[in-house]
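Colleague: mind folding the following:
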Amino acid sequence: MTFAPHRVAVLAIDQVVGLDLGTPSQVFGTARTDDLAQLYTVDTCTQGRRPVRSTAGFQVLPDHGLELVETADTVIVPGIHGGPPMTDGTLDPAVAAALRAAHQRGARIMSICTGAFVLAAAGLLDGRRATTHWAYANLFRQLHPDVDLDPEVLFIDDGVLTSAGVAAGIDLCLHVIRTDHGSEVANRSARRCVVPPWRDGGQAQYIERPVPRTAETGTAATREWARQRLHEPVALRDLAEHARMSVRTFTRHFRSETGLSPAQWLLRQRTEHARLLLETTDLTVDQVARHAGFGTTSALRQHFHHRVGVAPSAYRRTFRHTP
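Modeller: As a prediction, the model looks like this:
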């Protein structure tokens, strides 16, 4: 049987953000099978196959027009900077119709950063949770009051997928790879892109917050130390002692850097480790609970269901075998 890669269309609008435009091809291009076959193909299109300006001082000369949107499995709208639909919430009728038709036939629709303004102008975000760059949250709410905007997360998957500013598009693309092919493939893609496979916290940690400038005031080394000991009990005092800080100082720095309390962060790390074990090993659920540091199966079930939305056994049935 011939393998057909998943087709991704990147729809560029005038004043497209250069980094956002290149993110899908870079991230999805690294997703491969064990025998190195590409899992995705990524192409760029514009309305009428016309050149569009980027914010990076170059023009985009696409190989495709809107017909690419008609056949793609996934359609991604990168961020834009200025001009409609950011100024007045309007969108060219042909572009809006193409996006709506793609959504109606079941294509996955995504946006990066302010690309959410395009999807909202097409009417695809009304009544849904969505996000965009935190700096444009107030403008977005003014133009699209029917969208449930959450500017404090990195991405949202609510039927239509949206991501926060700039680099959060990488997080969203890795999330899609993880959803399609499991954590192992997504982690390999992240390593090839030299980025973390999962970033903790949300946009809140980037909104006008001071960033520690030296290793002495940071908690990164302690977080890595804790990741290596997820199977062991790790108390807040243990973390603070490793960082050579008081508990109060450590907690303040930790929340500033991650947007989470140490306890919340540990739970997320343990849950993600449990996900990986469920996907890639034959360990029993009880063994996964111990290896991930939950101790008991009931604790794993409780926290896993709260974070992932399903029981560990149901998650394994869905993701144990790579599609």
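
Colleague: alpha carbons only for contacts and neighbour counts from here, please
Modeller: Fine.

Colleague: next structured bit after the one helix or strand Ser256 maps to?
Modeller: Ser256 belongs to helix 247-258 when elements are defined using DSSP states H and E. Following helix 247-258 in sequence order, the next helix or strand is helix 262-280 (DSSP H and E).

Colleague: could you report the distance from the residue lying farthest from the centre of the chain to His253?
Modeller: In the chain, the residue that sits farthest from the middle, by CA atoms, centre = their mean, is Ser246; the gap is 33.5 Å. Look at Ser246 and His253: by CA to CA, to the nearest Å, they are 11 Å apart.

Colleague: another one to check against the first:
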Amino acid sequence: MLRNVAVLALDGAHAFELGVFCEVFGIDRSQDALPGYDFALVSATGDSVPTRHGFEVRAQHGPERLAAADLVCVPAYDLTVRQPPFLVEQLRAAADRGAQVVSICTGAFLLGEAGLLDGRRCTTHWRYADELARRHPLARVESDVLYVDEGRVITGAGTAAGVDTCLHLVRREHGSAVANAVARRMVAPPHRDGGQRQYRERPLPQGRTGSLAPVLAWIEANLDRELTVPAMAHRAHLSPRTFARRFRQETGTTPLQWLTGQRVLAAQHHLESTGDPVAAIAHRTGFGTVDNLRHHFARRLGTTPQAYRRTFAAPPDGTP
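Modeller: Down below sits the predicted model:
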């Protein structure tokens, strides 16, 4: 059972991610019959550290405090700031003696430096996933999840996914009732559907100049039609085989995979910006049925159309 929690205040720390750990594990909720923790904020020097936001955070403990921790929390930090090697060694030592280690966002990079990601599944913010994989090739980086639980090592994705990560840990250690109560105190959902895929930036068509550019624009304008490869090839005045070959050369994927991606993008747009029924959106985007739309939505984004709309749809009155 986790009782003793140490949170690293790193040079260049991101305040939100640091605050998530402090919120979940650093507040006494015993009056609500919830678990309490022996909480400590730790820095490399046991003194103030600058955050990336222009203010400092004062930590009352140095890295030796990690020796007593059951749980060591590593928040996000500015990757251009090199953390002291002895802090990495202390983190590795804590893990070696059996402490639980959890990171949020770029905090995973410090776990990687300590060798704690080697051979393990892990995650970070989707923007940094490729860089994490490059720096730590033995890590099995997953960019489309909110968190990864590998037993003694848990890694969370970017920013708000830190809340999901911490609530998952609370749920695992204390059960759903406790995690739900903590979530209510934080005015946060105890569990979110889907993963990071639904939050990725969606590239918009930009001034294509390739030989298939007019065909791609036509397809995007006619997603509600039954679009087969022969039909698309006919539009391009090519044989289906030649069309498929050129299509992969220009887009890096097959015609049907690209078409499905465009239909999902269009469905996302309609779910965000309209109140139209999901059945109407399925028809308008060429999926035909709600079941077909739901199937491809889940495969591409890891969530359902209804859950996506609840997360991203603008309020009816347009207020934020």
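
Colleague: kindly provide the TM-score of these chains.
Modeller: After superposition, the two chains reach a TM-score of 0.65 (TM-score structural alignment, normalised by the length of the second structure), with 236 aligned residues with a CA RMSD of 3.2 Å.

Colleague: so the residue farthest from the centre of the first structure sits right up against Ala240, yeah?
Modeller: Yes: counting by CA atoms under 8 Å, Ala240 is a contact partner of Ser246 of the first structure at 6.0 Å.

Colleague: how about the strands of the stretch 1-150 of the first structure, start to end?
Modeller: Here the stretch 1-150 of the first structure has its strands, by DSSP state E, counting those that start in this stretch, at 6-11, 40-45, 52-53, 59-60, 74-77, 108-111, 129-130, 148-149.

Colleague: check the stretch 101-250 of the second structure too.
Modeller: Ranges of strands within the stretch 101-250 of the second structure are 121-122, 140-141, 147-150, 153-156, based on DSSP E, counting those that start in this stretch.

Colleague: for Ala13 of the second structure, which of the ones you listed is the nearest?
Modeller: When those are compared by CA to CA, strand 153-156 sits nearest Ala13 of the second structure, at 15.7 Å.

Colleague: and Ala72 of the first structure? What does it align with in the second structure?
Modeller: Aligned by TM-score structural alignment, Ala72 of the first structure pairs with Ala69 of the second structure.

Colleague: burial count for its match?
Modeller: Here the number of neighbours of Ala69 of the second structure (other CA atoms under 10 Å) works out to 24.

Colleague: from Leu21 of the first structure, how far out is the residue farthest from the centre of the first structure?
Modeller: As judged by CA to CA, Ser246 of the first structure and Leu21 of the first structure stand 44 Å apart.

Colleague: ditto for Arg178 of the first structure
Modeller: Arg178 of the first structure sits 21 Å away from Leu21 of the first structure, taking CA to CA as the criterion.

Colleague: and the aligned partner of Leu19 of the first structure in the second structure, what does it touch?
Modeller: Structural correspondence for Leu19 of the first structure with respect to the second structure (TM-score structural alignment): Phe16. By CA atoms under 8 Å, 6 or more residues apart in numbering, Phe16 of the second structure lies in contact with Thr159.

Colleague: the more surrounded of Arg178 and Leu21 of the first structure?
Modeller: Per other CA under 10 Å, whichever of Arg178 of the first structure and Leu21 has more neighbours is Leu21, with 24 against 19.

Colleague: wait, that one sits on Ile80?
Modeller: No: using CA under 8 Å, Leu21 of the first structure is not in contact with Ile80; the gap is 9.5 Å.

Colleague: around the aligned partner of Thr51 of the second structure in the first structure, how many other residues sit close by?
Modeller: Alignment note (TM-score structural alignment): Thr51 of the second structure maps to Ser54 of the first structure. Counted with other CA under 10 Å, residues neighbouring Ser54 of the first structure total 20.

Colleague: what separates the nearest residue to Ala68 of the second structure once chain neighbours are set aside from Arg246 of the second structure, distance-wise?
Modeller: Nearest residue to Ala68 of the second structure in three dimensions, chain neighbours excluded: Asn4, at 7.0 Å (CA to CA, 6 or more residues apart in numbering). As judged by CA to CA, Asn4 of the second structure and Arg246 of the second structure stand 59 Å apart.

Colleague: now the helices for the stretch 1-150 of the first structure?
Modeller: According to DSSP state H, counting those that start in this stretch, the stretch 1-150 of the first structure carries its helices in the segments 18-28, 67-71, 93-104, 115-121, 137-143.
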